[in-house]
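Q: With the input below, show me the fold.
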Amino acid sequence: MRNFLNKTILITGASSGIGEGLATSLAAHGANLILLARSTDKLDALKQSLENNYSIHCDVYSVDLANRKARTDTFKKIYQQYPTIDALINNAGFGIFDSIEEAKISDIEQMFQVNVLSLVESIQQLLPSLSAAKKGHIINIASFAGKIATPKSSIYGATKHAVLGFSNALRLEIEQQDLYVTTVNLGPVKTNFFQTADPSGNYQKNVERYMLYPNDVVDAIVHALFKRKREINLPKWMEIGSRLYHLFPVMTERLLKKQFNKK
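A: A predicted model of the protein is given here:
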């Protein structure tokens, strides 16, 4: 087991799914944690559980990352309290699968606020703390939706495409500060993400046999922490598909039209 003793790691979207799994795994590895999510009750319960089961310190911040003032105030407070942060894992995000005719402007704006703008602001506000760490690490959870365009995910895909573009430029900007930047591109994962993205459950049924388990994602991220790794792509076969898509987009869209229309 890798030892993250005396490392301080911040995780957004930490109250459930991949974020909660990361918090538990990293606490077991000895890391001190800063956890952000909307649910105060879930965060408090998680904090108590982690501190009781592992010899770590855990701070929690209840914040709606779609609210610009609330997140700005929270990031400033964290920066003041933590002059050094060893890793930032931007896990918070959500999607709504709608055609562009059905999409609500309020949903579009909220997806960009949470998936893109809060991610960018967290890095901008906390970069001095990350720079103070020796070989600090920024991990941004993106998606294969940012690499492969599919119907009914034009807005969600656009937010994840923005995360990929931002992360790739950021990597070049801060490489002299001895900071690593890794993007995590995922296919569908068995989490409560689909309660919002796919309330009907139709898409989940269509892709159930392809879905990842959260623990597989958690293990891959923990294994990559504090190592120079450009991307984590899961599942591997989807990475191959994305490469083919970029080389032969028209042919791929024709061949996989049925699969692309599963939402």
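
Q: alpha carbons only for contacts and neighbour counts from here, please
A: Noted.

Q: mind checking the SS state of the closest residue in space to residue 58 that isn't next to it in sequence?
A: Nearest residue to residue 58, sequence neighbours excluded (CA to CA, 6 or more residues apart in numbering): residue 33, at 4.7 Å. Secondary structure, DSSP: H, G, I helix; E, B strand; the rest coil: residue 33 is strand.

Q: Could you also give me the structure for this next sequence, so I can compare it with the first?
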Amino acid sequence: MPRALITGASSGIGAEFARQLAPQGYDLVLTARSQDPLDHLAATLRQDQGIEVDVIPLDLTQANAPTQLYQQTSDRQLQIDLLINNAGFGDYGDFAESDRSKLLAMVQLNITALTDLTYQFLQPMRSRQSGTILNIGSIGGFQPIPYLALYAATKAFVLSFSEALWAENKDMGIKVMAICPGPTATGFNDVAGFPKTDAASPSPGLAPVEAVVSEALNAMKRDRGSAVVGGWANHLITSLPRLLPRDTLAQIIGEQFRPKAPTSD
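A: I've put the predicted structure just below:
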């Protein structure tokens, strides 16, 4: 049976990838910071689907964690056929007023850990001349987003990096793809710090996580370096940089995302 490694698998998109891959015959390796939800998900999938599920709790914001993860899969002789680099988070607000440690942790997780895991797991895939790497990007990677400035920049990296690796590896039997969802019904907004009553997102509503992951897995079958998922509005949003000057687009988006002044009673 093929085996998939999913980072950020304790909730949201990562957990849904596990739930949808299990009935497709994948054994799984699940990793995230929180062990209890990983253990619960693993036990459910073992019982319901009869698959092997390994749990490796790690904090990928720590510099040595990607090597630890690769080493643990090697020590357990777990061949990874599908790597899903899903772990990541955002931070909403004025960049200059944001928490510096949170910003640097975002870069470590969204870029450095993803790069390191891609590099390490790509080596055995090249030796076998088979394997797939899905890097979870965002429609935010297609244009600058004031007040989500660093997050959007990290996802621009994911998009460019993945498309380049797709071209480098496509003739070696290896797929590399950036999956780019829009606003999705996960805990992203809470972690990013969006105010509960704030309507900063330019996209109306949140796409169901089940639909986003199903579309991503269908996209994985195609020979492309990236795929926008989560509905027609996301395709429209990612087309805007081709229609408007980038500085104009940044100003428009900035007005939509600008934190609203508190109102007095």
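
Q: And the TM-score between these chains?
A: Remark: TM-score between the superposed chains equals 0.89 [TM-score structural alignment, normalised by the length of structure 1]; 258 aligned residues with a CA RMSD of 2.2 Å.

Q: ok so, going back, what is the equivalent residue in structure 2 for the residue nearest to residue 58 of structure 1?
A: If you follow residue 33 of structure 1 across to structure 2 using TM-score structural alignment, you land on residue 28.

Q: now that match: how far from residue 116 of structure 2?
A: Distance, residue 28 of structure 2 to residue 116 of structure 2, using CA to CA, to the nearest Å: 20 Å.

Q: who has more neighbours, these two?
A: Between residue 28 of structure 2 and residue 116, counted using other CA atoms under 10 Å, residue 28 has the larger neighbour count: 27 against 17.

Q: The more buried one: what's it in contact with?
A: 3-6, 18, 22, 51-54 (CA atoms under 8 Å, 6 or more residues apart in numbering).

Q: ditto for residue 99 of structure 1
A: 151-154.

Q: rerun at 6 Å
A: residue 152 (CA atoms under 6 Å, 6 or more residues apart in numbering).

Q: hang on, the earlier thing: among the contacts of residue 28 of structure 2, which two are most distant?
A: 6 and 51 (15.0 Å; CA to CA).

Q: more crowded one of the two?
A: Between residue 6 of structure 2 and residue 51, counting by other CA under 10 Å, residue 6 is the more crowded of the two (24 against 19).

Q: my read: that one touches residue 87, true?
A: No. Using CA atoms under 6 Å as the test, residue 6 of structure 2 is too far from residue 87 to be in contact (8.3 Å).

Q: quick one on the thing from earlier: please flag which of the contacts of residue 28 of structure 2 sit within strands.
A: Mapping the contacts of residue 28 of structure 2 onto strands (DSSP state E) picks out 3-6, 53-54.

Q: Reformat those as CSV; add distance to residue 60 of structure 2.
A: Output for these, formatted as CSV (distance: CA to CA, whole Å):
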residue, distance to residue 60 of structure 2
3, 20
4, 17
5, 14
6, 12
53, 20
54, 17
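
Q: looking at those residues, which has the most residues close by?
A: Top of these by neighbour count (other CA under 10 Å): residue 5, with 28 neighbours.

Q: Just give me the match in structure 1 for residue 87 of structure 2.
A: By TM-score structural alignment, residue 87 of structure 2 lines up with residue 92.

Q: Please determine how far its match is located from residue 140 of structure 1.
A: Using CA to CA, one obtains 9 Å as the distance from residue 92 of structure 1 to residue 140 of structure 1.

Q: Okay, helices next: where are they in the stretch 1-150 of structure 1?
A: Ranges of helices within the stretch 1-150 of structure 1 are 17-28, 40-53, 68-81, 105-112, 118-131, based on DSSP state H, counting those that start in this stretch.

Q: so can I have JSON lines of those showing distance to residue 98 of structure 1?
A: Compiled in JSON lines, these are given as follows (distance: least, CA to CA, whole Å):
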{"stretch": "helix 17-28", "distance to residue 98 of structure 1": "23"}
{"stretch": "helix 40-53", "distance to residue 98 of structure 1": "29"}
{"stretch": "helix 68-81", "distance to residue 98 of structure 1": "25"}
{"stretch": "helix 105-112", "distance to residue 98 of structure 1": "10"}
{"stretch": "helix 118-131", "distance to residue 98 of structure 1": "22"}
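
Q: nearest to residue 220 of structure 1, of those?
A: It is, among the helices of the stretch 1-150 of structure 1 and with distance given as CA to CA, helix 17-28, at 10.2 Å.

Q: and that closest one, how far from structure 2 on average?
A: Comparison of helix 17-28 of structure 1 with structure 2 after fitting gives an average deviation of 0.7 Å (mean CA distance after the TM-score superposition for structure 1).

Q: for stretch 164-174 of structure 1, same thing?
A: Looks like 1.7 Å for stretch 164-174 of structure 1 (mean CA distance after the TM-score superposition for structure 1).

Q: Run the chain-centre distance for that stretch.
A: Distance of stretch 164-174 of structure 1 from its chain centroid, counting by CA atoms, centre = their mean, to the nearest Å, is 15 Å.

Q: in structure 2, what residues pair with it?
A: Against structure 2, stretch 164-174 of structure 1 falls on residues 159-169 (TM-score structural alignment).

Q: and the closest residue to residue 27 of structure 2 other than its chain neighbours, how far is that from residue 259 of structure 2?
A: Spatially, and ignoring its direct neighbours in sequence, residue 27 of structure 2 is nearest to residue 3 (4.5 Å; CA to CA, 6+ apart). To residue 259 of structure 2, residue 3 of structure 2 is 43 Å away according to CA to CA.
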